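Trainee: Sequence and predicted model, in that order:
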Amino acid sequence: MATRVRRTPEEARRQILEAAAKLLAAGGPAAVRVRAVAAEVGVSDAAVNHHFGTREQLLSALLRFGGATLKSELHAALEGWSEGAADPAELVRVLAALYAGGYAELALALRQLGWRDTGSGLLDEVVDRLHAQALANCAARDRTAPTREAVQLAVAAVHQAVATEPLFGDEFRRSVGLDADARDRVLDWWVETLRAVVAG
C-alpha cells in the first residue's frame, strides 16, 4: 500500500500549479483538467478542488502563477542588467518563453470566460531601467533622450507582440508573405526596435 505524502497547504498548492503549468505547456488550456492535474501530483480530484475550487479558479490561479514566474525571471534578468547595460534581448527572451509555454492561450481562454486583469506595473521596473539607460546614453552622446512614456509605449508594444505570437504570429507573418521560419527574426526585430528607442 502506498504511503500518503503529507504536504503543507502552500506546498500542495505550489505542486498543483507546477503540474498544471506542465500540462498547459504540453497541451494548452484544454489539457489542464482537474483529474489530469491530480494524477500528475498524485492526489485526488477532491484535493485539487479543495485548494482551488472550480477548474476556472484553478486556471485563474495558474495565470497568476505564470505572472509570478514571469516577475521572478524578469527580476533575475534585471539583476544581470545591474552588472552592465540593460539588454532588451533578455526581456524579449523571458516574455517569449513564458507565452510559448501556453500562457498566451490561457489568458485568451480566461478572457473569453470573463476574466479581466486588474493588475498593473508588471514591467515598470524594466521601463525604469531602460529609461535610465537611455538618459545616460543620450547624455554621453549629446542626443535627445526618449521620454519615459516613449519607453513605456515601446515595452508595451513588445509585450503585446510577444504575448500574441503563439496565438496569431504565423497568420500575421503569412499576411505579409513571411514564413514560419521568420518568427525568430521578428523577435530579433523587436529587440533592435527597443535598442533603437533606448539609443534616442
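Mentor: Perfect, thanks for sending it.

Trainee: contacts, neighbours, all on C-alpha from now
Mentor: OK.

Trainee: contacting residues for the residue nearest the centre of the chain?
Mentor: Taking Cα atoms, centre = their mean as the criterion, residue 98 is the residue nearest the geometric centre of the chain, at 4.1 Å. Contact analysis of residue 98 by Cα atoms under 8 Å, 6 or more residues apart in numbering lists 66, 70.

Trainee: Swap in 6 Å and give it another go.
Mentor: By Cα atoms under 6 Å, 6 or more residues apart in numbering, residue 98 lies in contact with nothing.

Trainee: That one sits in which helix or strand?
Mentor: In this structure, residue 98 sits in helix 88-98 according to DSSP states H and E.

Trainee: Of all the residues in stretch 22-35, which ones are buried?
Mentor: For stretch 22-35, burial by neighbour count (16 or more other Cα atoms under 10 Å) applies to 22, 23, 24, 25, 28, 29, 31, 32, 33, 34.

Trainee: among the residues you listed, which two are most distant?
Mentor: Spanning the widest gap among these are 25 and 34, at 15.7 Å by Cα to Cα.

Trainee: mind checking the end-to-end distance for stretch 169-180?
Mentor: 8 Å (Cα to Cα, to the nearest Å).

Trainee: Could you do stretch 107-120 as well?
Mentor: End-to-end distance (Cα to Cα), stretch 107-120: 15 Å.

Trainee: what's the burial count for residue 58?
Mentor: Neighbours of residue 58 under the rule other Cα atoms under 10 Å: 22.

Trainee: ok, now which ones touch it?
Mentor: Contacts of residue 58 (Cα under 6 Å, 6+ apart): residue 52.

Trainee: Name the helix or strand for it, please.
Mentor: Here residue 58 is assigned to helix 55-81, by DSSP H and E.

Trainee: Over to residue 139?
Mentor: helix 124-141.

Trainee: Identify the residues contacting that helix?
Mentor: Under Cα under 6 Å, 6+ apart, the answer for helix 124-141 is 145, 148, 152, 198, 199.

Trainee: also this one, for the comparison:
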Amino acid sequence: MPEARRVPRRRRSADEARLQILEAAQQRLAASGPEGLRLQEIAADVGVSHPAILHHFGSREGLLEALASHTAERLNREIAARLETGEPALREILAMTRDTLASQGQARLLAWLALSGRLASESPEILRGLVDVAHRRRVQHRAEAGGVAPEREDTIHAILLVALSLFADALIGDLLRASLGHTSASGEDAFRDWLAALLESHLAG
C-alpha cells in the first residue's frame, strides 16, 4: 500500500477539491483495492482534512460510489469521442477499457458496490450513451452502403456482451485462462483480439 504523502493545504474551489480527492482515491484503489482505501490517507495525499472529504462525499462509501461514476463517465466520454471522430480500432478500445477495469481496479470496485447494493441509480445511463454513439454510426454506415438500418436492440446486445466479457475478464479472467492451460500474457491478448474480431464482424454484418 502506498504511504500517505502529506501535501501542504491550500485554498481551492469545491470542484477542484472534489476532483483531486477522486484522483487520489483512484491511485489508492489501483494499489490497494476498495477494501484498502482509507480516508485519512487520501486526505493526506491531497492536503485536505478528513472532515473535508466527508463534506464533499458524505462517507467512505459515498466517495467510492462517486469514484465509480466519475471513472465510468470519463471512459464513456473517451470511447464516444473516438467513435465520433473516426474509425478507432476495436482492439484499442477494448484494451483501454480492460485497463480501466483491471489495472485501475474499477472492476473490483464495481463488484464491491454491486454486492453491497450501492451502485448509483444513474449507472445505466453510462452504457446507454455509448450505445447511442455506436448505433448512430452503425445506422450511418448501413445507409452509406445502401443497406437496411440495424435494430437498436442488436447494438445494445453487442455492447452488453463486450461490457460483461471485459468485466468478468478483469475479475477472474486470469484464473479461468489458467484452468484452460493459458497462463501467459498472450492468452489475455488473444482473447481480447478474438472478442474484437467477433464484434467487428457482427457490427459490420
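Mentor: Yep, that arrived. Just so it is clear, the model here is predicted, and its values are computed rather than measured.

Trainee: TM between them?
Mentor: Once the chains are laid over each other, their TM-score by TM-score structural alignment, normalised by the length of structure 1 reads 0.84; 196 aligned residues with a Cα RMSD of 2.5 Å.

Trainee: rewinding a little: distance from the helix holding residue 98 of structure 1 to structure 2 after superposition?
Mentor: Taken over the aligned residues, the distance from helix 88-98 of structure 1 to structure 2 averages 2.3 Å (mean Cα distance after the TM-score superposition for structure 1).

Trainee: and the angle for the helix or strand just after that helix with helix 55-81?
Mentor: Using DSSP H and E, the helix or strand that follows helix 88-98 of structure 1 in sequence is helix 104-112. Interaxial angle of helix 104-112 of structure 1 relative to helix 55-81 (axes from the mean of the first three to the mean of the last three Cα atoms, to 10 degrees): 130 degrees.

Trainee: which residues in structure 2 does stretch 54-63 of structure 1 align to?
Mentor: The aligned range for stretch 54-63 of structure 1 in structure 2 is 59-68, by TM-score structural alignment.

Trainee: my bad, should have said stretch 154-161 of structure 1
Mentor: Going by TM-score structural alignment: stretch 154-161 of structure 1 matches residues 158-165.

Trainee: for that stretch, which positions count as buried?
Mentor: Per 16+ other Cα under 10 Å, stretch 158-165 of structure 2 contains these buried residues: 158, 159, 162, 163.

Trainee: what does stretch 141-158 of structure 2 give?
Mentor: Under the neighbour-count criterion of 16+ other Cα under 10 Å, stretch 141-158 of structure 2 has 150, 152, 155, 156, 158 buried.

Trainee: now, which of the residues you listed lie within helices?
Mentor: Those of these mapping onto helices are 152, 155, 156, 158, per DSSP state H.

Trainee: Pick the one among those residues closest to residue 199 of structure 2.
Mentor: When those are ranked by distance to residue 199 of structure 2 (Cα to Cα), residue 158 comes first, at 7.0 Å.

Trainee: Work out for me the element the spatially closest residue to that closest one that is not a sequence neighbour sits within.
Mentor: Excluding the flanking residues, the one nearest residue 158 of structure 2 by Cα to Cα, 6 or more residues apart in numbering is residue 199, at 7.0 Å. Assigned by DSSP H and E, residue 199 of structure 2 belongs to helix 185-204.

Trainee: residues in contact with that helix?
Mentor: Here helix 185-204 of structure 2 has contacts from 90, 91, using Cα under 6 Å, 6+ apart.

Trainee: now stretch 168-182 of structure 2
Mentor: 101, 102.

Trainee: Go again with 10 Å.
Mentor: 97-103, 105-108, 111, 162-167, 183-185, 187-188, 191-192 (Cα atoms under 10 Å, 6 or more residues apart in numbering).

Trainee: Skipping its backbone neighbours, what lies nearest residue 51 of structure 1 in space?
Mentor: residue 13 (6.5 Å).

Trainee: Show me what that neighbour aligns to in structure 2.
Mentor: Residue 13 of structure 1 maps onto residue 18 in structure 2, by TM-score structural alignment.

Trainee: residue contacts, that match?
Mentor: So residue 18 of structure 2 contacts 12, 46, 52, 53, 55, 56, 57, 63, 66 (Cα under 10 Å, 6+ apart).

Trainee: And the first one, how close does it get to residue 89 of structure 2?
Mentor: It stands for residue 12 of structure 2. Using Cα to Cα, we find residue 12 of structure 2 at a distance of 39 Å from residue 89 of structure 2.

Trainee: Could you do residue 155 of structure 2 as well?
Mentor: 17 Å.
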